[in-house]
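J.: Got a predicted structure plus its sequence, pasted below:
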Amino acid sequence: MGRGDKKTAKGKRTKGSFGVSRNKEAIKARIKRAASKKTTTAVASESEVAAKPKRTAAKKKAE
């Protein structure tokens, strides 16, 4: 079992074929979900950064 085995996902990648182990529709759906998740988290994180007040450096005590 490995690169030459057409029944495994690794073998299908090597051969360049799609099938039960490497379903084209499932791969496209997974990529689409990941892309939409990245854009929503990026937008949310940018708005959170803008909402947080900036911290100022603490002043040193004069001795």
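T.: Right, received. Where do you want to start?
J.: When you work out contacts or count neighbours from here on, use the C-alpha atoms and nothing else.
T.: Will do.
J.: From the chain's centre, how far out is the one helix or strand I31 maps to? Work that out for me.
T.: Using DSSP states H and E, I31 sits within helix 24-51. Offset of helix 24-51 from its chain centre (C-alpha atoms, centre = their mean, to the nearest Å): 8 Å.
J.: Distance of K10 relative to T41?
T.: 31 Å (C-alpha to C-alpha, to the nearest Å).
J.: Compare these two (neighbour count), which wins?
T.: Between K10 and T41, K10 has the larger neighbour count (other C-alpha atoms under 10 Å), namely 17 against 11.
J.: Pull out the buried positions in the host helix or strand of the more buried one.
T.: Take DSSP H and E as the rule and K10 turns out to sit in helix 9-15. For helix 9-15, the neighbour count (16 or more other C-alpha atoms under 10 Å) marks 9-12 as buried.
J.: put this beside the first:
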Amino acid sequence: MWKCEKAKEKEKERKGKERRGKGKRREEKRREEKRREEKRRKKRKEKKRKEKKRKKRKEKRKEKRKEKKGKERKRKEKKTN
């Protein structure tokens, strides 16, 4: 199959280098995926935090409206009585 030993050695060396390159690429891909996942996690966390804040603000507004309506109702009752 091989014409000479040198060609056989070169082929072996070339394959070895290819394998090493593949490992590097795989490692790089894994690192990239990890980074992306970290970004997604951060975004989700931030979104949840903002949602909580929004809910709190909404609750406060609701409470204020209730108080205002109660005061108006009391004022109206005083006028009628």
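T.: Good, I have the coordinates. Every value quoted in this text rests on a predicted model; they were computed, and no experiment measured them.
J.: what's the helix holding I31 of structure 1 aligned against in structure 2?
T.: Aligned using TM-score structural alignment, helix 24-51 of structure 1 spans residues 8-35 in structure 2.
J.: what about that stretch, how far off from structure 1?
T.: By mean C-alpha distance after the TM-score superposition for structure 1, the fitted stretch 8-35 of structure 2 averages 0.5 Å away from its aligned residues in structure 1.
J.: Report the buried residues of that stretch.
T.: Using 16+ other C-alpha under 10 Å as the burial criterion, none of the residues of stretch 8-35 of structure 2 qualify.
J.: I'd like to know how far the residue positioned nearest the centre of structure 1 sits from G16 of structure 1.
T.: In structure 1, the centroid-proximal residue (C-alpha atoms, centre = their mean) is A34; its distance is 5.3 Å. Remark: distance between A34 of structure 1 and G16 of structure 1 (C-alpha to C-alpha) = 23 Å.
J.: Also E48 of structure 1?
T.: 43 Å.
J.: follow-up on the earlier one: let me have the buried residues of helix 9-15 of structure 1 in TSV, adding distance to R55 of structure 1 as columns.
T.: As requested, the buried residues of helix 9-15 of structure 1 are exported to TSV (distance: C-alpha to C-alpha, whole Å):
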residue	distance to R55 of structure 1
A9	50
K10	50
G11	54
K12	53
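J.: Which of the residues you listed sits closest to R22 of structure 1?
T.: A9 (5.4 Å; C-alpha to C-alpha).
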